Structure formats: C-alpha cells, structure tokens
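> only geometry, no sequence info:
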C-alpha cells in the first residue's frame, strides 16, 4: 500500500538508500532538510521525492513545529532518519505525530555524549571512567583523575571528529582545542562541554541491532579496523565477527543495556564497544541509527538482510522478521591520504566484480587532502565479500597493497 513517509535528511549514502527503498516500495517520500543542503541534492534524488520541507535545524523547537505541521498535512505514516545529528529531533517528531519511534525523553542521550555517560551509569552499562569538563581550568584535574593515556572528545561530536588520544600533559591543550572546534552539522546549538575518558585497551567492535516495540534483535557483531596514535579513525569494518561464545555474549549483553539506557524502542542502534584481553566488555558510545561507513551494505552482502526495507517496516509499525538469510562475510576498507597536500592520482583500484561489488572514490583528483583525523577524511572505499572470512580479509589486504595514493605535499593544506 502506498503511503506518505517522512525522511529527515535525504542527503548521504545511507539516507539516499532509504529514500530509494521507500520509493521502490511505492511509498511517497517527503524529505526534510535545510536550504543549504537542498541545493546539493542530485537530480535523481529530487525526482523520486514527492515533496520537500525546508526548515532550520539550527532552531530545533521551530524545526519540530515545522515537521509536525507538515507531517499532519501530508498524513505521514512513518518518519525516519539515519543522520546522527537528527535522531533526537526524529524521536520528538515521531512522538508528536503519534508514529513509531524512540523515547523522546531519553533520545538526546543517544546524541550527546555527556548525557549518554549519565544514562549509561543509570542503566548499569560498563563504560570508561568519564569526567565532564566545562572549561579549560578543569581540564588538568580531569585528566589527572582519569589518568594517561586518556581520550578527549566533544560532548556533541560525531564521526570521530575532535577526538584525541592524549598520552601526556603537554598534549591536553591541543586536544581541548580540537574538541571545542569540532564542527556540527546544520549550525545546531553547541554543547561546549568536553569529555575526558579513560582509554580502554582492547579490540574494537560494534553491534548492529534493530528494535521493534522495545524488543531487541542483534543482527551481528562488526569488527573494526582503526588507526592508532592521536586520532582513532575507522579504516574498515568486517562482519559478522568471528568470536568465542563468551565474548559474543558479553558484547551483546552490554549492547542491550546501552539500547535500553538511551530509549531506543523502534529502529536501529549502532553500539561501539571494546573487548579487553581479560574479556571485559566496555561500551564507548551508541547511535540511535544504522551504522554508517557502508555497514548497511555489508549487512546486505554478508547476511542477505535488507536493512533499509526493515527500517521502513519498523517505522510503519508493520510486522517484520529480522533474520539473516545467507551465511556470508563482507568487509569495507577505506582509503586515506598518506600526508597533507593535493591529491594527484589514485592507481591500482580493482575492477568491480561479484566479490568486489563496490569500488568508489569520493574525493576528486586535485582536491586538498590531509591525513585522516576523523571519518570525514576518507577518500574512498573498497568492499570485498565472500563466504570464507580469512580469504575475504586477505583479499582486502591484498587490494589495499596494490593501491597507490599520490599526494603532492607542496600543494593544498
């Protein structure tokens, strides 16, 4: 049955896939965005939209009024977002429209890391020791309380922007500045507070989950490839992770606690965790959305799931069965610049095949680039799929070794 649905922001890979899926199901897709972002919508996206509301996300209360008013006028039957910055607004809009969504009273805790830390403590979630800093004067005392190394991050950041691993006192000031200068989308009101957290050592994972009417289904555990050093940028994802039963149980238990703590009741959740050598599982943070970085595409290739269709079914309140249909494996690896400068060329990219289904550069030749200090520094990606995890990972490593990224250090930033 064709129904009108609302999508808070249609720009971006995951949002675009949600829009295309809804349109393919016959639904009338209405996007909500701001004036600046609307100008970047490609023609193909504009053509599949039944309508578009332009609002000012920088004024959340007014945006909520605009969205609820528009939603009532079109008779919206569902509202979704996969945009990190809009999950709180989406929960409040769903509540106002009487649609399936998350707890509006707790939704901000899935966005703001300071609120998240408090929600995790109340929900008995294992988390790093955290001190919230309101000004520079409190910084040294906070780092002293947490100890070195420590992680300094903005309260309202996303995509690893403004996150720094600090190993000694002299690095605190620069980390503070990076956290305070991290950009937020849409000119949203800033939370100027900064978190100083214990640096938990171990392997990094994420748990991908769907919840409907408060019932949680964990789809899989994702292994994360990250950089070391001062900036912990995600260089790849692989799923489903192959882990002993006890480790899987620990990760899924903590993910369930985190999901409950921030009020995810209908929709996706992406929970990031560390598994320490002693088996202790620590939740770093959670997003009330599908995992970014092509995790949705990996779910399709590895498990035979259609996360986009499932998300719309949940938002529409339709019964849905969430279960893998294929026993596969998939990984994405991201390309980054070796140093700052102007991107001259990228050679050695593989051809697209059935086992290498996606090869894409998102940064054009001639663009200014720099070493990735956040997930926004990725230049492109390669996805590899198959049935044997070791063979897939080996193939992905081989492809990366064959790719050469040439950057002229005398140009650019």
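Received, thanks. All values derive from a computational prediction rather than experimental measurement.
> all contacts plus neighbour counts: C-alpha atoms, from now on.
Fine.
> For stretch 124-132, measure first residue to last.
Taking Cα to Cα, to the nearest Å, stretch 124-132 runs 19 Å from one end to the other.
> for that stretch, the distance to its chain's centre please.
The gap between the average C-alpha position of stretch 124-132 and the chain average comes to 20 Å, counting by Cα atoms, centre = their mean, to the nearest Å.
> Same check on stretch 84-99?
Taking Cα atoms, centre = their mean, one finds the center of stretch 84-99 at 17 Å from the center of the full chain.
> Please apply the same query to stretch 269-280.
The offset between the C-alpha centroid of stretch 269-280 and the centroid of the whole chain comes to 17 Å, using Cα atoms, centre = their mean.
> Got another one to weigh against that:
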C-alpha cells in the first residue's frame, strides 16, 4: 500500500518561483505537497526565511532540495530522497534552467509533460534550426574552431549572432557589415558555439500555447517591442497580450506555432515560442517548453480574466482543462532609465513592487471587459545599489509598468501616460 503523500515537484530558482507563487498555493489547495528543486543561484538562508514566514506562500513548501546545477546528471540523483518520501504525481518547470531535466524526469516517472525530446530541443537553438529548417531563417553554425575561417559567406547582411544554448537575449548581437563579423565572434567564450543568421525583417511576436496529449487546446499571440532599432541588441522592452494585429496574421502565427510543437513532439503543458512576421510569413526565432517570462502570464490573466497557473497544474496532472479567449488587452512596458547607481523608484500612479528584493509579485485583479483602462503595478527587477547602464539584455532592465485596457483602445498613449508616473533616481541626482 502506498502511504507516501501525493506531491507535485517544481523545479526553479527563487527569482522565478517568486513570480509564479500561485503554482505553489494551487498545488497545496488541491491537496498535493509542493516540492521544490533549486540550484546554488537561490540563497538558502533567504529561502529558509521565506519558508518560515507563515504569511508568505513559500511557507507551504513541503520539502526543498538543492542540486549543484540544473542538469539531468545532477537533478536525477538529487531528487531520489524526494521520490522515496513522496508520491510525485506531476513535475513542472518554473523558468529556463530546468527545462531539460523536467522533461526527462516527467518521462522517467510516467507523468504528463513536454517529453524528453521536446525539452532537449527547446534548450538548444541549433537543434531547433535542424528540426524546423523550413520555419527558420537562413543560418550558419559557427563552432569555436570555425571562427578563424570564412564565416557567413552564404548569408545576406545584416546578420544576427546567437549563442546556441543561452536565453533571455543574452549574447544576441546584430552585425550590419560582413567585415565586422570576425571581431564580434571573438567576443564569445572559447568553448561556445553560435549561430549566424540572416536578419529577418518584421515585427516580433510570441505565441503562448496550452497543449494536452499533443493537441493544442488554446493559443494566444503577444506582441513584442525590442530596442533593436537603437543599436545592436535585441532586449525585449514590452509585451502586449493579445497582440493588436489582423486575424489573418494571428492565424498564421498560431498555425506556425502548432506546426513547431508537432515537429518537436511536445505533449503536455505550456509553451512559449518567438516569431518574426516577415513578408513571407512567420519565421521561428526560438521555442521553449516552459511558461513565458517577464509578466506575460499576468497579462493573459488580465486579458482573459482567468489565471494560467491552475491550467498548468491541470495539464501536469493530466486532468481535462480549458482556458478562455481574451476579453481585454494587457501590456507590460519597460522603462528607459538613467545610468548610475540606483537609489529609488517612485510612482505617482500604481504601487511600486520591488519583486527582486521582496521575492513576491503583486496580485493582479482583472477588470470587466468594458472597464476603463487601469494601471496595475510598477515592477522593479533590480535593487537599490545596482548599477544601471545600457539595456543590453533582459537582465539589464530595471522597471516596467503593467496596465490593461478595452480591446478597441490604443496601447501606445497609455504606455506613455503610465510610464510618466514613474521616476527612477540614480546616484548623483539623475532621474
């Protein structure tokens, strides 16, 4: 007789788990022991402090295991004590690092999930390009040994250089002229393989999808704004869900995403793919078998009126589920900031949430479909004392505003209006 308590195993470090705390509370509400696997990126003293606070959702965690690295060879041995003590019914990835081990462990335990192959492919851009060449831009693989030879001779410029196994726009660079490519390639570590891709012209979108038993149950298209027009970087500076685009474009993006999910063999869970919409149709930038980053899950909550986390739990447990279509539009806009040592972030509008300092995100409350536009939060992802500089990647951003509005109203005027309520002050009096 199995006397072990039923459990749901989450894998993710504190910085990301703190964003999706509803996963922990939802597992507990359903009678499952929430378990968590972290790496040394999580401060054990801080995690212990939060678990000891009865007011914090992390106090609901039944057990925590730290592994040396978010790799299969560390995770599988590390979770053995949990498997002996608990009857693990579901495994969920929270964030990028644990995508592959979550897929492997799910298959090993025979529970619903992305699957080993899909999880592995989604962590490596070269595998994605190889599996979906027809959805990809023209590209060339450059190993460290290839850097001394001719590179990119068959590609049109400008090109984009992308590390094969990084994420969050880390290391992604635009190169406008062929003669500049060798010096850019020389900036990458000696053991890193990169892709050199022809630059795809067109707006960028992400497609979030919910899939069960290999069939897509729901898809949503999010418009992205980046800072690429001002330099060589591709940092995401805003998201709008659902994207304000024609139905034909939305249908084309969803169809391309559905094809990509089928191609990698994705079975169960939430996925997040990024596309450029070129004049010839959608072009896949990358696909990930995990929840989206930034505040996108909350944007869909505000847009549809329903949170995503309970559906994620349903999919992980293999239970029938559904998710509604959007009735409003929601947006997150990252702010330009002055350079210097951060002193404070203040707002004359919605409250400021220091999500990286306090390890908790605000509660978002959906509005009626026809309600007036509303700002919901100012999210600060740095802490006082951090040095603010160029926003070269996602980790270099500082603050954003989250708001929602009726589907028939324009986002841009409100983005400026709500951004103007925020003041970012750095050492020396800048703001």
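Cool, the structure landed. If you're wondering where the values come from, they're calculated on a predicted model, not measured in any experiment.
> Counting neighbours, what do you get for residue 293 of the first structure?
21 (other Cα atoms under 10 Å).
> any idea how far it is from residue 224 of the first structure?
With distances taken as Cα to Cα, residue 293 of the first structure is found 11 Å from residue 224 of the first structure.
> intersection of neighbour lists for these two?
Taking Cα atoms under 8 Å, 6 or more residues apart in numbering as the criterion, residue 293 of the first structure and residue 224 both touch residue 237.
> Now which residue in the second structure aligns to residue 80 of the first structure?
Residue 80 of the first structure maps onto residue 92 of the second structure when the alignment is built from TM-score structural alignment.
> Its match reaches residue 7, doesn't it?
No - distance between residue 92 of the second structure and residue 7: 11.4 Å, which falls outside the contact criterion (Cα atoms under 8 Å).
> now residue 373 of the first structure, what's its secondary structure?
Secondary structure assignment for residue 373 of the first structure (DSSP: H, G, I helix; E, B strand; the rest coil): coil.
> Ignore what I typed, I meant residue 18 of the first structure.
The three-state label for residue 18 of the first structure, taken from three-state DSSP, comes out as helix.
> Who are the contact partners of it?
Contacts of residue 18 of the first structure were listed using Cα under 8 Å, 6+ apart, and they are 10, 308-309.
> hmm, try it at 7 Å
Contacts of residue 18 of the first structure were listed using Cα atoms under 7 Å, 6 or more residues apart in numbering, and they are residue 308.
> That one pairs with which position in the second structure?
Taking TM-score structural alignment, residue 18 of the first structure has residue 23 as its aligned residue in the second structure.
> what about its match, distance to residue 313 of the second structure?
When Cα to Cα is the yardstick, residue 23 of the second structure and residue 313 of the second structure sit 7 Å from each other.
> do residue 107 of the second structure as well
When distance is defined by Cα to Cα, residue 107 of the second structure is 17 Å away from residue 313 of the second structure.
> Equivalent analysis for residue 213 of the second structure, please.
Noted for residue 213 of the second structure: a distance of 14 Å to residue 313 of the second structure, by Cα to Cα.
> can you give me the helices for the stretch 201-350 of the first structure?
Per DSSP state H, counting those that start in this stretch, the stretch 201-350 of the first structure has helices spanning 245-261, 295-303, 307-315. These are given in chain order.
> Of all those, which one comes closest to residue 53 of the first structure?
Evaluated over the helices of the stretch 201-350 of the first structure, closeness to residue 53 of the first structure peaks at helix 307-315, with 19.4 Å, by Cα to Cα.
> which helices and strands does the closest one pack with?
Other helices and strands packing on helix 307-315 of the first structure, by 3 or more Cα pairs under 7 Å, 6 or more residues apart in numbering; DSSP states H and E, are helix 13-24, strand 78-80.
> what about that helix, how far off from the second structure?
Once fitted to the second structure, helix 307-315 of the first structure is off its aligned match by 0.5 Å on average (mean Cα distance after the TM-score superposition for the first structure).
> Residues contacting that helix, please?
Here helix 307-315 of the first structure makes contact (Cα under 7 Å, 6+ apart) with 17-18, 21, 78-80, 100-101, 212, 266-267, 296, 320.
> ok, of those residues, which come out buried?
In those, burial by neighbour count holds for 17-18, 21, 78-80, 100-101, 212, 266-267, 296, counting by 16 or more other Cα atoms under 10 Å.
> Residue 328 of the first structure: which of those is nearest?
The nearest one, if we look at those relative to residue 328 of the first structure and count by Cα to Cα, is residue 296, at 14.1 Å.
> so what's that closest one closest to, chain neighbours aside?
Leaving aside its chain neighbours, residue 296 of the first structure sits nearest to residue 307 (6.2 Å; criterion: Cα to Cα, 6 or more residues apart in numbering).
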